[in-house]
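Student: Turn this into a structure:
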Amino acid sequence: MTAPEATAPEALDLPESNPFSRAWETPFKLPPFAEIAPEHIRPAFDAALAKHKAEIASIIAEPAKPDFANTIEAMEQAGRALSRVGGVFYNLTGAHTNEALQAIEREMSPITSRHWSAIMMDAGLFARVERVYERREALHLDAEQLRLLERSYKGFVRSGARLGPGDKTRLAAINERLAALGTQFSQNVLKDESSYALILDEEAKLAGLPPFLLAAMARAAADRGQEGKHAVTLSRSIIEPFLTFSTRRDLREEAFIAWSKRGEHAGKTDNRAIVAEMVALRAEKAKLLGFRTFAHFKLDDCMAKTPENVRELLELVWKPAKARAAEEAANLAALAQGEGENGPIRPWDWRHYAEKVRQQTYALDEAVLKPYLQLDRIIAAAFDTAGKLFGLAFEEMTDLAGYHPDVRIWEVKEARSGRHIGLFLGDYFARSSKRSGAWMSAFRGQRKLGGEVRPIIVNVCNFAKPEEGKPALLSLDDARTLFHEFGHALHGLLSDVTYGSLAGTSVSRDFVELPSQLYEHWFMTEEVMQRFCLHAETGEPIPQALIDKIRQAQTFNQGFATVEYTSSALVDLAFHSLEKPEGLDPLAFEAAELARLGMPAEITMRHRTPHFTHVFSGDGYSAGYYSYLWSEVMDADAFNAFIEAGDVFAPEVAGKLKRYIYSAGDTRDAAEAYTLFRGRLPTPDALLEKRGLAA
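Tutor: Here you go, the predicted structure:
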């Protein structure tokens, strides 16, 4: 028994028991998470792929000559069912996975790759796209239509549409293999992260740990069936404060090594061979498409344009950062020697002694600061900032259910008119079913073609979950992360374009971090901190003296932070600048590149190669991890526009920011968008000043 012929383009010809068989009548068409089970996913994928294939076939078979409506817009309309299935599935595999979902993910990654390769290399479809593209000047398209046409045409060319039959076959095989390897890489890292716990069962092993960390570790132990004990996990919200506060150097070393060696253990989760194969396949792919290296291929479609431009920026920052890190290391060694530790500072020592130096220099104690950073208050601060800048209002919808009990849901509206803007889901706490890190994603993107569709956006974080009945307390870095990811969320929520493939965060990789990194600046303003940073027990606002200390300490430890990040970006660029990577030993290559750079022995890369998911769990940030720094050049300069206006919420500046950056998606070139907002392109000066690295 199959569902009746559905009028909704996202509905599929499946048994009625499968939720993907029908249009969802839930509020805001939120996925009915409680009804969706792993056994529904594969049939839904199969049906959605078949439906999309048929939709594309009908475009190719269209007897009328190719035009913008029957080819470009028709492709935009196709695949709605596939987008809906994928939107649910891939969010679950990242934020709340299980063995059944992971098995489906392994099955589907090569199948979906094969599907897209077939579409993007189809000679008949590309001929139609090319015909429209060649006539673009005569079609009287508006600016967004012209942008969509140009991006569509370039997407086909970059996907191999111009290649001969043999090269198309080889490129499709490469893409399929890369998809399977990226999935395996990600699952291996998650397995290493979720399976590790350093159980501490003696009081002496807890030396130096503050109450907030002890509470988080106790909960983590209980979640692993170790009631009454404490667990160090590889979630940043636990491992980093443990490395900061524990006075047990032996335990710090043990935990750090486990953290550093994710994806590097011999056996089923070893990612080293995966990395070698991925780098080789990417290099081959680039050559097939006419590029010298994979870095040249990737960067050709970004603001940076060339590996040389990226390297120039990274090395501009690397040199002063390394010098600053050497000064910081000397200060840490002096402190350690004063405490009787005469050996060299090792990577598992840095955070511990840096915190002591920070307390001595700025009298800024993370344990004192943390009670002022309640999760609920920081969420409220992020929402209030969006209200002041962009006129948004947020209403929590406690009657709506997410994909996990921890997920909270808010309706986002225009404050003045009450117009619905979208749904925002917040999933903040670490758990073993969630990959590490923090990110923004979409269950549904915004579009207007075929009727207004508003987005459903999710932020996923990995903060330590508090004891029952206690408020969740964040670190300063956690609070910045929340604002950062909410900046991405706003980029999705405020999107106001016609075509879904240009919506929200569908911009060049080195521009996508601008809205998120810029949004972090507002958290550090007095206007936000004084109102929302209230003590968890007393309710008192954060003292001005403590805000002053935070500001004074903003450039503290920036040598370490910049070296840690920039080394990762330089190694990523080096891997993908290889012309002949056959026989590559990833760890030997990583070590050689770090030696060439003069990497300080006291610091490790923020993301070592075997667990560098940004770069190897998919193509997203491959040859592109530099983009955080590239965007930081813009975010430092962009916030100065508000400073120059004399008001961090200056309405005129905020209006331009919303119009040209947050709402515009990929409707224009990134450099043009930034220039329309700021009146010019930025220079690295503001970045160096922000990080305290200016000469």
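
Student: Only C-alpha atoms from now on, for both contacts and neighbour counts.
Tutor: Will do.

Student: And the strands in this protein?
Tutor: 198-200, 230-232, 392-396, 408-414, 420-429, 439-444, 456-463 (DSSP state E).

Student: Now do Lys268: how many residues are near it, please.
Tutor: 10 (other CA atoms under 10 Å).

Student: and the gap between it and Glu130?
Tutor: 45 Å (CA to CA, to the nearest Å).

Student: Phe156: neighbour count?
Tutor: 20.

Student: contacting residues for it?
Tutor: Phe156 sits next to 120-121, 126 when contact means CA atoms under 8 Å, 6 or more residues apart in numbering.

Student: swap the cut-off to 6 Å and go again
Tutor: Going by CA atoms under 6 Å, 6 or more residues apart in numbering, Phe156 touches Met120.

Student: same check, this time on Ala354
Tutor: By CA under 6 Å, 6+ apart, Ala354 has no neighbours at all.

Student: Tell me the spacing between it and Ile238.
Tutor: Distance from Ala354 to Ile238, by CA to CA: 17 Å.

Student: Equivalent analysis for Lys168, please.
Tutor: 47 Å.

Student: what's the answer for Asn342, then?
Tutor: To Ile238, Asn342 is 28 Å away according to CA to CA.

Student: Comparing the two, which shows the higher neighbour count?
Tutor: Taking other CA under 10 Å, Asn342 and Ile238 do not tie; Ile238 has more neighbours (22 against 12).

Student: what about that one, distance to Ile59?
Tutor: Counting by CA to CA - Ile238 and Ile59 are separated by 52 Å.

Student: just Phe185 next, same as before
Tutor: From Phe185 to Ile59 the distance is 36 Å (CA to CA).

Student: Who has more neighbours out of these two?
Tutor: Phe185 (26 against 20).

Student: And for the closest residue to Leu473 other than its chain neighbours, the neighbour number?
Tutor: Distances taken as CA to CA, 6 or more residues apart in numbering place Gln374 nearest to Leu473, at 4.6 Å, with adjacent residues excluded. Burial of Gln374 is recorded as 21 neighbouring residues (other CA under 10 Å).

Student: Touching, Gln374 and Leu476? I think so.
Tutor: No: if you go by CA atoms under 6 Å, Gln374 and Leu476 don't touch, sitting 10.6 Å apart.

Student: how far away is the residue nearest the centre of the chain from Met524?
Tutor: In the chain, the C-alpha closest to the average C-alpha coordinate belongs to Trp439, at a distance of 4.1 Å (CA atoms, centre = their mean). Using CA to CA, we find Trp439 at a distance of 21 Å from Met524.

Student: Now show me the structure for the sequence below, then we'll compare the two:
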Amino acid sequence: MKSPLLPPYHTPFDTVPFNTIQPDQFEPAIDQAIEMANKRIAAITSLETPTFQNTIEALEFCSLELNRVAEVFFNLNSAETNDSIQALARNISPKLSAFGNDVLLNADLFAKVDAVYQSREELDLTPEGARLLEKTWKSFTRNGAGLDDEGKVKLREIDEKLSTLGLQFGEHVLADTQAFTLHITDENELSGLPESARDMAAETASEKGLEGWVFTLDYPSYMAFMTYADHRELRKKMWTAFGKRGNNDNENNNTEIIRQISQLRAERANLLGFESHAQFVLAERMAEKPETVEEFLADLKSKSLDAAKTDVAEVAEFASKLDGLETLERWDFGYYSEKLKKEKFNIDDELLKPYFALENVLEGAFTVAGKLYGLKFEERKDLPVYHEEVRTFEVKDIHNNLQAIFYTDFHPRSGKRNGAWMTSYKSQYILNGEEHRPHISIVCNFSRPTKSKPALLTFQEVTTLFHEFGHALHGMLAEGTYPGLTGTNVYWDFVELPSQIMENWCYQPEALALFAKHYETGEIIPTEYVEKIRESATFLEGYATVRQLSFGLIDMAWHNRSTGVEGDLESFEKEVIQELELFPTSVEMMMSTAFSHIFQGGYSAGYYSYKWAEVLDADAFESFLEEGLFNPETALRFKKLLSSGGTVHPMDLYVEFKGSEPTPDALLRRAGLLPKTV
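Tutor: Just a heads-up that it's a prediction; the model follows:
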């Protein structure tokens, strides 16, 4: 009997039937989907004459059901998990890893793929088909197809261990995040906190059956406290708890897990003929090799470190004058920098938040997408969702055809990991002449509405929404035949361009006028506020750059090595970033044990890509500044870049849009380190 979780689904637009899913359905569905895929693979291996169509295309589509069920499961494990889902993940993840290895280490299957690849010059393939053939062949050769039997067994062991360790890492970070609360009963300890933060904390306390106020490590609660709370010792307590996630003396400690992950990734790379995990990863990135990344990070360091030191010194001097603070610590920086920002620019988040009601900002993102790409968003109330707070939208193109299904999930809750991300529940592809449009979701952790006010966003949250919406547009606008090449299936150091470029519209008066309206009066954000936002855009830019740089350096230190990391991990991490240290050192912080991007997400040896993409986005956005913020010809060229996904090499796409390869000059201009020309 077919599992109800196997697509196609009998729902509008073939959407996931979240309302009928039971956790115990996932593992049987995964098992059935693996069996279906294996039968199709067996048919390919039995072919006498492999061709592009019966081998490469057939392999591309053989796991559609499996991929879709797995996407649903692991998206829920991030956005709406519980004990039973986490337990299932520990069973399902190794199964998927084993299946992946069964495919890529199948000598008979690789022989068919290789036969087609070796005859590629004689094939009349489309450019997209040629990309698929190359990607498929590389996926085998880069993942053990050439290993002997002993090597293949070893690779399987490594991959199964890595899949389990990654899950454990994420579970531990989530558990430490949820375990900490700061319960306040003395109202004097709320000094400095705005009404919105107090209301949110009071509602959290009420939900927990407590009197007073409760602050958590969920990002909106944590950031509000660190930015506004006058009580220095409580700020330190919050900061310490946040910094020690995964590094506490409890069952959630991640130190040995990340040591094992690093060692296993190095062993895997060595087994496949690479000197390091970074070398393996970067061979399929725009950067191509670790040396390029290290030179890029070193160049950033040379251009930003002095500015960062100046930024911190300015905040420290301000804190000394304001409160006689002798030593500026990490838990002081957000608090005093916000006060300094208000003094310098006469602006702060509390002044701006009334103009950024979540509903208006979301509508603003929709309007910008409409003006640029002709998209229309219509909310649907009849599509199944996994939580009552999730909203769904039917996205249509300029001709009223279905473009995508779009989900939004905006607020923190138990069972949802911190951060913000875009994900997919269904890829775009064409099979048997029928086009399947994508189902895209963005998940964030924004402040909730209170009893008296709607959800009001900080300006950083506004840019975060636009950032994730940029990823979503990359997925929604996908045009192509093969799911492995459409949407966000691009080189990892190119995938942040569509998201980061969208943030630029948040600083433009013409765009802000579309959505930045006071939630009570409807008044459009005053021009002087917009100018202050623009003036303050480069405030502490040196510090922000060095902070990102430290993440990139830690990532490369873990992964650009032929063996794992020995010795004390706190000392290892501090040595890596000691030249970037801007505050008194503290033993109560370690980034790596909660660095989900590189130990649970897909950013290992790739965190540099955020700054790499900033070079691309700053350079690309200058075209919109020069030609018009909503210029239809410019937008059409960029839409081609978005819709092409991975069907074309990213540098070719970029040059087609811009007319030349990117340079860092635009980023330096935007950061205030070079004179502006536009």
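
Student: just to revisit the earlier point, alignment lookup: the residue nearest to Leu473 of the first structure to the second structure.
Tutor: Here Gln374 of the first structure is matched to Ala357 in the second structure, going by TM-score structural alignment.

Student: How about Arg136 of the first structure?
Tutor: Using TM-score structural alignment, Arg136 of the first structure sits opposite Arg120 in the second structure.

Student: for Gly124 of the first structure, same thing?
Tutor: So, by TM-score structural alignment, Gly124 of the first structure is matched to Asp108.

Student: Ok, Glu579 of the first structure next?
Tutor: Per TM-score structural alignment, Glu579 of the first structure is aligned with Ser562.

Student: Leaving out sequence neighbours, find the closest residue to its match.
Tutor: Closest to Ser562 of the second structure by CA to CA, 6+ apart is Ser276, at 4.9 Å.

Student: any idea how far that neighbour lies from Arg561 of the second structure?
Tutor: Distance from Ser276 of the second structure to Arg561 of the second structure, by CA to CA: 5 Å.

Student: and those two? which has more neighbours close in?
Tutor: Neighbours per residue (other CA under 10 Å) separate Ser276 of the second structure from Arg561, with Ser276 holding more: 25 against 20.

Student: Could you find the counterpart of that one in the first structure?
Tutor: Mapped onto the first structure by TM-score structural alignment, Ser276 of the second structure lines up with Thr293.

Student: is it true that that match touches Phe575?
Tutor: No: taking contacts as CA under 6 Å, Thr293 of the first structure lies outside contact range of Phe575: 9.8 Å.

Student: Need the counterpart of Leu198 of the first structure in the second structure.
Tutor: So Leu198 of the first structure corresponds to Leu182, using TM-score structural alignment.

Student: what separates that match from Glu211 of the second structure, distance-wise?
Tutor: In terms of CA to CA, Leu182 of the second structure sits 12 Å off from Glu211 of the second structure.

Student: Of these two, give the one with the bigger neighbour count.
Tutor: When Leu182 of the second structure and Glu211 are compared for neighbours, Leu182 comes out ahead with 17 against 14, by other CA under 10 Å.

Student: quick one: contacts for the residue lying closest to that one once chain neighbours are set aside?
Tutor: Excluding its sequence neighbours, the residue lying closest to Leu182 of the second structure (CA to CA, 6+ apart) is Phe215, at 5.0 Å. Residues near Phe215 of the second structure by CA under 6 Å, 6+ apart: 181-182, 201, 221.

Student: okay if I get the residues you listed as CSV plus distance to Met238 of the second structure?
Tutor: CSV is the format used below for the contacts of Phe215 of the second structure (distance: CA to CA, whole Å):
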residue, distance to Met238 of the second structure
Thr181, 9
Leu182, 8
Ala201, 14
Ser221, 10
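
Student: what's the matching range in the second structure for stretch 52-62 of the first structure?
Tutor: The aligned range for stretch 52-62 of the first structure is 37-47, by TM-score structural alignment.

Student: what comes into contact with that stretch?
Tutor: So stretch 37-47 of the second structure is contacted by 55, 62-63, 108-109 (CA under 6 Å, 6+ apart).

Student: mind checking what Lys301 of the second structure lines up with in the first structure?
Tutor: So Lys301 of the second structure corresponds to Trp318, using TM-score structural alignment.

Student: Look up how far Leu573 of the first structure lies from its match.
Tutor: Trp318 of the first structure is 14 Å from Leu573 of the first structure, by CA to CA.

Student: now do Ala671 of the first structure
Tutor: Counting by CA to CA, the gap from Ala671 of the first structure to Leu573 of the first structure is 22 Å.

Student: between those two, which one's more packed in?
Tutor: Remark: of Ala671 of the first structure and Leu573, Leu573 carries more neighbours, 21 against 13, as counted by other CA under 10 Å.

Student: how about the aligned residue in the second structure for Val275 of the first structure, what does it touch?
Tutor: Aligning on TM-score structural alignment places Val275 of the first structure opposite Ile258 in the second structure. Residues counted as contacts of Ile258 of the second structure (CA under 6 Å, 6+ apart): none.

Student: Let me see the ranges of the helices in the stretch 501-650 of the second structure.
Tutor: Taking DSSP state H, counting those that start in this stretch as the test, the helices found in the stretch 501-650 of the second structure are 509-512, 527-535, 541-559, 569-577, 596-599, 609-627, 632-644, 650-658.

Student: most packed of these?
Tutor: Comparing the helices of the stretch 501-650 of the second structure by mean neighbour count (mean count of other CA atoms under 10 Å), helix 541-559 comes out on top with a mean of 22.

Student: residue boundaries of the helices in the stretch 101-250 of the first structure?
Tutor: So, for the stretch 101-250 of the first structure - with DSSP H, counting those that start in this stretch - the helices run 123-134, 143-158, 165-195, 211-223, 236-245, 249-260.
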